[in-house]
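Asks: This is the structure alone, sequence omitted:
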């Protein structure tokens, strides 16, 4: 974070400062956090009233931990910590981030903000671009998918006087949200990856999704650069909104930065020919799995090339960067319940485009040094915010899995949410309508856990894809498997947990 005192922070957010003396007002803020457990010496704690937890309940605690101040929407009596009182702490957090970026821009040394949006691929592209730019200069980028009105400002507040690049991921569920984020942190380079149907239920139409994603391009000034997907018919028209330069990436004729001759190995990792403007084509062997990540790598490479990263460094980084944010095509081998199987954990979230990409990756996996064809199992959860055709979209995913040749589909519904359960059933219906893979509906992740083990015991060389929305609970199953926690207890017909002998507990 740029150097800022408590008093200066209060001025930046238009807050009322409650301090004991000038010493408290003059304290330097070293970091900004929303988690009270991270609010140590010199931190500014932002108290946010959430659905389940209210950060204001922890203001006294952060004072005891040595926090420089707390940002609150009402004064907390008897809390021995300077307090900046505002009407809305989330809005104030954004204003503080805006002030921090303005200070960095005024520091007199080069500084560039790259904003990334799209219906799919934002986080992986962000991870790859961070790796590319970090090879050249100090770079700040969000942890995981910190891309909303809390996560994006928190990331921007990590920028200090040494930061050369800020990679800012910008997501949205509604029109105007990306415009708001860019009003706080204006991008110098704006990347649009794809316009898909994620959050279609919230936006109402693909046209509205296109309009929302275009807000990042509209934020560019005359010197700004738009990096656009030349292969996406909904992205191409955004070039008309750009006063400055447009860089095109893709696999088709309209692209300046191109990926071609894509080949996949048995570990579902792509090798492709990368062509950058003015450079001889070179082969790149990605270290991360997934054919869909060729386009994400190409977008990151296009930005890096524009910002002066040498072609040989781009190739080297892309071939070495095997670690990206959790629950995104992460491959591991698991021994569990007497079975051994490969896990492809892509459970972070799901929409129809990313579901199909995950299933493509499952089919592309053949492994190394196996004695036979893998038995491919797709554990799929429901997708949310898809609008009126959500049932049809879920059936379509089931059909897609069956036609690809997936051997088994386990659709995970919910014991507590009838809609989630119904959508999971639609996946099974789609599978059965298009082929004859093993198709099974379960109602919780415990049953999914046991079902996978049963299939893996019966079929050596099983490979299992985990893919679903947050609400499906599959990321929790992935974490359970990562820790290799104990197997869930069996349940009898009455729904009670039982011992190995079937006795009720």
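Replies: Nice, thanks for sending it over. Every value quoted in this text rests on a predicted model; they were computed, and no experiment measured them.
Asks: only C-alpha atoms for contact and neighbour calcs from this point on.
Replies: Fine.
Asks: Enumerate the strands of the stretch 51-200 of the chain by residue range, in sequence order.
Replies: Here the stretch 51-200 of the chain has its strands, by DSSP state E, counting those that start in this stretch, at 69-72, 83-85, 112-117, 139-140, 165-169, 189-192.
Asks: Buried deepest among these, which one?
Replies: Stretch with highest mean neighbour count among the strands of the stretch 51-200 of the chain: strand 69-72 (a mean of 31; mean count of other CA atoms under 10 Å).
Asks: starting at the chain centroid, how far to it?
Replies: The chain centroid and the centroid of strand 69-72 are separated by 28 Å under CA atoms, centre = their mean, to the nearest Å.
Asks: which secondary structure elements does the strand or helix carrying residue 377 contact?
Replies: Under the criterion DSSP states H and E, the helix or strand holding residue 377 is strand 375-381. Counting contacts by 3 or more CA pairs under 8 Å, 6 or more residues apart in numbering; DSSP states H and E, strand 375-381 packs against helix 352-364, strand 408-412, strand 462-467.
Asks: Beyond it, next helix or strand please.
Replies: Beyond strand 375-381 on the C-terminal side, the first helix or strand identified by DSSP H and E is helix 390-404.
Asks: For that following helix, which helices and strands make contact with it?
Replies: Helix 390-404 is packed against helix 352-364, helix 418-434, with contacts defined by 3+ CA pairs under 8 Å, 6+ apart.
Asks: Is it possible to get JSON lines of the ones you listed that adds mean neighbour count and distance to residue 289?
Replies: Putting the helices and strands packed on helix 390-404 into JSON lines (neighbours: other CA atoms under 10 Å; distance: least, CA to CA, whole Å) gives the following:
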{"stretch": "helix 352-364", "mean neighbour count": "22", "distance to residue 289": "8"}
{"stretch": "helix 418-434", "mean neighbour count": "22", "distance to residue 289": "25"}
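Asks: Turn those into a markdown table, including distance to residue 97.
Replies: Shown next, in a markdown table, are those (distance: least, CA to CA, whole Å):
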| stretch | distance to residue 97 |
| --- | --- |
| helix 352-364 | 31 |
| helix 418-434 | 37 |
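Asks: first to last residue in stretch 16-33, what's the distance?
Replies: Stretch 16-33 stretches 20 Å from its first residue to its last (CA to CA, to the nearest Å).
Asks: from the chain's centre, how far out does that stretch sit?
Replies: Taking CA atoms, centre = their mean, one finds stretch 16-33 lying 34 Å from the centre of the chain it belongs to.
Asks: ok, and for that stretch, which residues are buried?
Replies: Neighbour-count burial for stretch 16-33, counted by 16 or more other CA atoms under 10 Å, picks out 16-19, 24-25, 27-33.
Asks: Against that first model, consider the following:
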């Protein structure tokens, strides 16, 4: 069975599940069986249901007339399309219908009675990397479905859940939130058997207003567990640890030794990094067993993500040695997350650490720490360049937080800092300026530059790399900063 397939359903079953009205047009509605679902018409295969969603730039309803020719057996729409070549299921809201279809698919899978486990993951940072590590581990024990990239919202999670079929043993569900109530909605569609909470940071502080409100939003994954479900909690984060008070079943703790004699059940001891920032540690479980782990991905902050994934895998039956081996085998994760490559330009070459997927103060510091550890033990130290974009949704303290990151970079020892603003967005540009100001206050400002687009950043990095052969460049910023576009430009050069 293809990894794209869901539980087979008739069109009548789908219409009932999404509370819609089936407009058959022909008698064909009595015979088709749907085996997959998509919101992107380019992904349609034989047997697909197409869910037409009206987005900011594209309205899926415009594609309904042609999806039958591509193999679709039905379209879910919020109004009838006159010239459609497939039966239509008319609903009030197609996004809600997508969620209801995913909910029904999971209920159908559970009804089979064969082993099936949903693992939900949330946290301010680390969700996608933990998801990637979790999928790698659980795949050793059975067919595992997990989202591509960070498909973790009201559209992404249902689309992932609609890849679950009779053969699926595990579903790893990443759950993100910009507002209180969003994770509660996701767990109402796909209730987890196991909920993992990584960290309550200041990401989206501007949306939530306080760390306590962020903690409230993240705790919805615990409230949304199936009866008696397992909570896997970060013992080193007080907001996360407090969630144990309302856990509906067992609590499993992971984290670093806390120094007061009480250690989490799953912990990492003797953490260190090699000169290419690959962390090594001794993994220890609650039974006192231990195994040596060297992660195949970069970044000391990923030790906590690895512990979270290891906790779930060991609870579900993997031995500690199997977990250690599998963690070491993971060398690639979702794009733009501490991905290392060599960029070969006509004038020069440099090492790129691409962590441009997103940014908040915690992940900015983690990325900078990784840059500073790069070949830290070598006799000849590389010239370290940090190219940092702005951080979004940080609330009234956003300027001070940007100043603090600039200061952190210079005080930590980066050789050059480029802060990337925007020529078209004055507020983004001002935040990049604040980051440069913080750096200038902290140290030698001769290699601190505030630029206003990625082209200017590209030229400056190229010049610095020419002047300093063997340079290493960290690329880090929120998605809106545009640095991922610069990463892709450089990655194209790395691939040549």
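Replies: Nice, thanks for sending it over. Since we're looking at a predicted model, the values are computed, not measured.
Asks: TM-score for this pair?
Replies: Once superposed, chain against chain, the TM-score is 0.96 (TM-score structural alignment, normalised by the length of the second structure); 485 aligned residues with a CA RMSD of 1.4 Å.
Asks: before we move on, back to that, any chance of the helices and strands packed on strand 375-381 of the first structure in CSV, with distance to residue 181 of the first structure too?
Replies: Putting these into CSV (distance: least, CA to CA, whole Å) gives the following:
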stretch, distance to residue 181 of the first structure
helix 352-364, 24
strand 408-412, 35
strand 462-467, 29
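Asks: Looking at these, which is nearest to residue 94 of the first structure?
Replies: Ranking those by proximity to residue 94 of the first structure (CA to CA) places helix 352-364 first, at 30.0 Å.
Asks: Report the aligned residue range of the second structure for that closest one.
Replies: Aligned by TM-score structural alignment, helix 352-364 of the first structure corresponds to residues 361-373 of the second structure.
Asks: post-alignment, that stretch versus the first structure, mean distance?
Replies: Compared with the first structure after fitting, stretch 361-373 of the second structure has a mean deviation of 0.6 Å; criterion: mean CA distance after the TM-score superposition for the first structure.
Asks: Spit out the contact partners of residue 224 of the second structure.
Replies: For residue 224 of the second structure, the contacting residues are 184, 187-188, 191-192, taking CA atoms under 8 Å, 6 or more residues apart in numbering as the criterion.
Asks: One more pass at 7 Å, please.
Replies: For residue 224 of the second structure, the set of contacting residues under the criterion of CA atoms under 7 Å, 6 or more residues apart in numbering consists of 184, 187-188, 191.
Asks: before we move on, what about residue 413 of the first structure?
Replies: Contacts were defined as CA under 7 Å, 6+ apart; by that measure residue 413 of the first structure touches 381-382, 420-421, 424, 442-444, 472.
Asks: What is the equivalent residue in the second structure for it?
Replies: In the second structure, residue 413 of the first structure lands on residue 421 (TM-score structural alignment).
Asks: out of everything not next to it in sequence, what's closest to its match?
Replies: With CA to CA, 6 or more residues apart in numbering as the measure, residue 429 is the residue that lies nearest to residue 421 of the second structure, at 4.0 Å, once sequence neighbours are left out.
Asks: now do residue 130 of the second structure
Replies: Nearest one to residue 130 of the second structure, counting by CA to CA, 6+ apart, is residue 305 at 5.0 Å.
Asks: any idea how far that neighbour lies from residue 224 of the second structure?
Replies: In this structure, residue 305 of the second structure and residue 224 of the second structure are separated by 22 Å, where distance is defined by CA to CA.
Asks: Please apply the same query to residue 365 of the second structure.
Replies: Note on residue 365 of the second structure: its distance to residue 224 of the second structure, by CA to CA, is 32 Å.
Asks: likewise residue 180 of the second structure?
Replies: Residue 180 of the second structure sits 13 Å away from residue 224 of the second structure when distances are taken as CA to CA.
Asks: likewise residue 32 of the second structure?
Replies: Going from residue 32 of the second structure to residue 224 of the second structure by CA to CA gives 34 Å.
Asks: For the alignment partner in the second structure of residue 321 of the first structure, grab the count of nearby residues.
Replies: Aligned counterpart of residue 321 of the first structure in the second structure: residue 330 (TM-score structural alignment). Other residues near residue 330 of the second structure come to 16 when the count uses other CA atoms under 10 Å.
Asks: for residue 137 of the first structure, same thing?
Replies: Residue 137 of the first structure is surrounded by 12 other residues when neighbours are defined as other CA under 10 Å.
Asks: That one against residue 131, yeah?
Replies: No. Counting by CA atoms under 7 Å, residue 131 is not a contact partner of residue 137 of the first structure; they are 10.3 Å apart.
Asks: any shared contact partners between those two?
Replies: Going by CA under 7 Å, 6+ apart, no residue sits against residue 137 of the first structure while also sitting against residue 131.
Asks: Just the contacts of residue 224 of the second structure: which are in helices?
Replies: Cross-referencing the contacts of residue 224 of the second structure with the helices (criterion: DSSP state H) gives 184, 187-188 as the overlap.
Asks: which one of these is nearest residue 167 of the second structure?
Replies: Ranking those by separation from residue 167 of the second structure, with CA to CA as the measure, puts residue 187 on top at 22.2 Å.
Asks: Can you find the partner of the closest one in the first structure?
Replies: Under the alignment defined by TM-score structural alignment, residue 187 of the second structure is paired with residue 182 of the first structure.
Asks: cool, residue 229 of the second structure as well?
Replies: Residue-level alignment of residue 229 of the second structure against the first structure, with TM-score structural alignment as criterion, gives residue 224.
Asks: That match contacts residue 244, doesn't it?
Replies: Yes. Applying CA under 7 Å, one finds residue 224 of the first structure in contact with residue 244, separated by 5.5 Å.
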